[in-house]
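sequence? don't have it. structure:
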């Protein structure tokens, strides 16, 4: 993916531009297809002062706002479908500042700076706001600080909003969100507004902890040529506009950093804040019904169930998930993955008799040699139909309806996550007993269509997956809540039949009926099912309590 860089030069911050460009070229590898645009915002750039074959100069006929300037670079970036990296000119770049911003995910990433971390080297100390003269002569000290930082800070930190002084906005994000709102005035809160809009479309905003720059801060505005009166007027304009658009409470939280409002938010939404599900919070606490909220992203979900012959819990599986799926596809094989072919007409008959008031259910018959092949067929069908997520449902996996709704809401608020894994409550013999402690295996329950591929049974290829917190949703797994005959048939035909422990059916499955204290119960990996204990009836999902 090419990168389009943009930087803005202004008269008040003119002396910072050469140092920003010098460090940029020193620590940034421009690849074929990349572009760097320097915007002369007010005609103050001296001719020839930035001569470079790797730089294109844009001269504004009249000074533009922050939003207007980033929008014109966004247009340039969009022409080549490039990711957008927008930069202040009062920055000193350090080694490896860029790579952490380029995650390959549809998220907005920002560098961190001396406003986030306090460092010192020898007698030199970083302050939140600094002048160029305080840096000159300490170039080596900054590199030492950057090296110290790189050795100790890694990963991403999710934030609700942050200033966009060194920001990467992928093409997928800005091509959907569109331009920055130019109604905030000269500069202020348009980045906070863009952050909230991003969350409402399922994208995220993160600080890239590995990316460190020195940011002098405010050199084009309040620490530059602005008078106190001009700063006050600019602040008033963007605060009033933000409040008009998002309401008083979000203004206090996202713009003013009001500690009382932040404390109230933490008390009222602890779970959603913990997992970074910001979109539902924004929708709930905004006092305004603006376009961004009205157009919040609602993904299309298609359930895929691969099956040969399994009717034991199928009605309950469908009843729990049906309201939340746009389509329900059953891929019915004409042969089991292992073992001999046997009659599966009862399964086909049950599928034909299922209530389907909304016309969601489709039964597709075929022959697949492996589980992996069959599951990938389901992904391909969903992809052709414009479905966003595949809900992976086996014929013995049941969800509490409210929990499933919460899971899908979580996924919609984090669409940059390519796959979600689920914790299991695994039942033994019947819904009256469950495995304790819960098995550690977390199968994929939700996968991004077009981005995920099954590579081994239910395991998928994307590296970026997250686990659904237990308090949000769990899967009630009834694979071994069956009759003796059903289990005997299951272990002869499922995809793990070649890994079956010798004598498991007689010694463990039947043996447990005589000795409930029997341990190490799993048919393939015995210790995965340590023991079976009673499951309280009120802990069952509604469809199992009927």
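That came through fine. Here the structure is a predicted model, which means the values were calculated and not measured. Residues are numbered from 1 along each chain as shown.

okay, CA-based contacts and neighbour counts for the rest of this
Fine.

tell me what the host helix or strand of residue 245 is packed against?
Element membership for residue 245, per DSSP states H and E: helix 228-246. Based on contacts counted as 3 or more C-alpha pairs under 8 Å, 6 or more residues apart in numbering; DSSP states H and E, the elements that helix 228-246 packs against are helix 248-254.

what about versus this one:
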């Protein structure tokens, strides 16, 4: 069995509907697949839900953060011995996204590339008038819905060109879990997300580092490219903006206390200057010995791998 799980909030319902439409259009599901939609705040009217006959709806009694929502999905995946695909609701699924991630090895947590990592522009031109009629600029998130609407053909052209040009797996220290495949093997070894981070973030990078401590890996499935609007149920929503600064301060403190200054700088601050100061660490990264790299920086710290 394969489990797909997505979380929706009242501030991002229009994105949820678009994500579901593109998911069922572009995903060739096996017969024993399950799609779970988690209604985080009781805002979904099931009668308006696209493809509702294919969806198992879970309504939370109280709103939960990323970790807690992901963990209830992990519970289901562990019971059924399933791979888990945990999905943001502010994405557009594209051709072959699932087939590419599905082919990743069982010890690798993988995600697609998106407009956060690769920026594309596609245009439709009027040749006779020598002018651009419409254009889609896949800029980094946050990305507005009205910049995309009516331009699905542009995105399809971008994806087709991307999949011809880009192949393979790109091992990295960490990835944002906007659309992540966590294989059953990894779930059994690493377990759940650390809920100490609260609702602000940081738990995905924490999970990546724990994977490396368990001798699993993290990679971009580079041929897969998706559009990610970004933060539509977190920092971009009006009801969350005022609380996000406090949440970010909290999860940063949790991460720093757990992993230490060097890994904090590398992940949270994207500061890789340690590689210039310590050539032995740079050599590990250059050789994709990322598990050794993480273990060296963790040192004598007691970090629990399986939660």
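Structure's in. What do you need? Values in this document were obtained by computation on a predicted structure and should not be read as measured data.

Drop the TM-score for these two in here.
Once superposed, the chains reach a TM-score of 0.91 (TM-score structural alignment, normalised by the length of the second structure), with 292 aligned residues with a C-alpha RMSD of 1.6 Å.

returning to that earlier point: gap between the helix holding residue 245 of the first structure and the chain center?
Relative to the chain's own centre, helix 228-246 of the first structure is displaced by 32 Å; criterion: C-alpha atoms, centre = their mean, to the nearest Å.

mean per-residue distance, it to the second structure?
Once fitted to the second structure, helix 228-246 of the first structure is off its aligned match by 1.1 Å on average (mean C-alpha distance after the TM-score superposition for the first structure).

List the buried residues in that helix.
The neighbour-count check on helix 228-246 of the first structure (16 or more other C-alpha atoms under 10 Å) flags 234-235, 237-239, 241-243, 245-246 as buried.

same deal with stretch 77-97 of the first structure?
Buried, per 16+ other C-alpha under 10 Å, within stretch 77-97 of the first structure: 77-78, 80-97.

same thing with stretch 145-156 of the first structure?
Per 16+ other C-alpha under 10 Å, stretch 145-156 of the first structure contains these buried residues: 145-146, 149-150, 156.

Do a quick rundown of the helices in the stretch 51-200 of the first structure.
For the stretch 51-200 of the first structure, applying DSSP state H, counting those that start in this stretch gives helices covering 66-79, 132-135, 139-152, 171-177, 190-200.

Out of those, which is closest to residue 20 of the first structure?
Smallest distance to residue 20 of the first structure across these (C-alpha to C-alpha): 10.8 Å, for helix 132-135.

Now that closest one on the second structure. Mean distance?
Looks like 0.7 Å for helix 132-135 of the first structure (mean C-alpha distance after the TM-score superposition for the first structure).

and that helix, what does it pack onto?
Against helix 132-135 of the first structure (3+ C-alpha pairs under 8 Å, 6+ apart) you get no helix or strand.

In the second structure, what range does that helix match?
Aligned using TM-score structural alignment, helix 132-135 of the first structure spans residues 145-148 in the second structure.

Return the most buried member of the helices of the stretch 51-200 of the first structure.
Looking across the helices of the stretch 51-200 of the first structure with neighbours counted as mean count of other C-alpha atoms under 10 Å, the highest average goes to helix 190-200: a mean of 24.

by contact count, what packs against it?
Under the contact criterion of 3+ C-alpha pairs under 8 Å, 6+ apart, helix 190-200 of the first structure touches helix 171-177, strand 204-215, helix 278-285, helix 291-294.

how about these in JSON lines, adding distance to residue 39 of the first structure?
JSON lines is the format used below for those (distance: least, C-alpha to C-alpha, whole Å):
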{"stretch": "helix 171-177", "distance to residue 39 of the first structure": "20"}
{"stretch": "strand 204-215", "distance to residue 39 of the first structure": "19"}
{"stretch": "helix 278-285", "distance to residue 39 of the first structure": "34"}
{"stretch": "helix 291-294", "distance to residue 39 of the first structure": "29"}
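
sorry, back to before: need the residues that contact the helix holding residue 245 of the first structure.
Residues from elsewhere that reach helix 228-246 of the first structure, judged by C-alpha atoms under 8 Å, 6 or more residues apart in numbering: 183-190, 193, 221-222, 250-251, 255, 286-288, 290.

same thing but at 6 Å, please
Outside helix 228-246 of the first structure, the residues within contact range by C-alpha atoms under 6 Å, 6 or more residues apart in numbering are 184, 188, 222, 251, 286, 288.

Per the alignment, the second one pairs with which residue of the second structure?
For residue 188 of the first structure, the aligned position in the second structure is occupied by residue 201, per TM-score structural alignment.

ok, so what distance separates the nearest residue to residue 143 of the second structure once chain neighbours are set aside from residue 274 of the second structure?
Leaving aside its sequence neighbours, residue 143 of the second structure sits nearest to residue 229 (C-alpha to C-alpha, 6 or more residues apart in numbering; 4.4 Å). Here residue 229 of the second structure is placed at a distance of 32 Å from residue 274 of the second structure (C-alpha to C-alpha, to the nearest Å).

can you check residue 10 of the second structure too?
For residue 10 of the second structure, the distance to residue 274 of the second structure - C-alpha to C-alpha - is 42 Å.

And for residue 245 of the second structure?
Computed with C-alpha to C-alpha, the distance linking residue 245 of the second structure and residue 274 of the second structure is 27 Å.

likewise residue 60 of the second structure?
Distance, residue 60 of the second structure to residue 274 of the second structure, using C-alpha to C-alpha: 43 Å.

what about whatever residue of the second structure lines up with residue 218 of the first structure, neighbour count?
By TM-score structural alignment, residue 218 of the first structure lines up with residue 231 in the second structure. For residue 231 of the second structure, the count of nearby residues is 18 (other C-alpha atoms under 10 Å).

same check, this time on the one 5 residues further on
Counted with other C-alpha under 10 Å, the neighbours of residue 236 of the second structure add up to 17.
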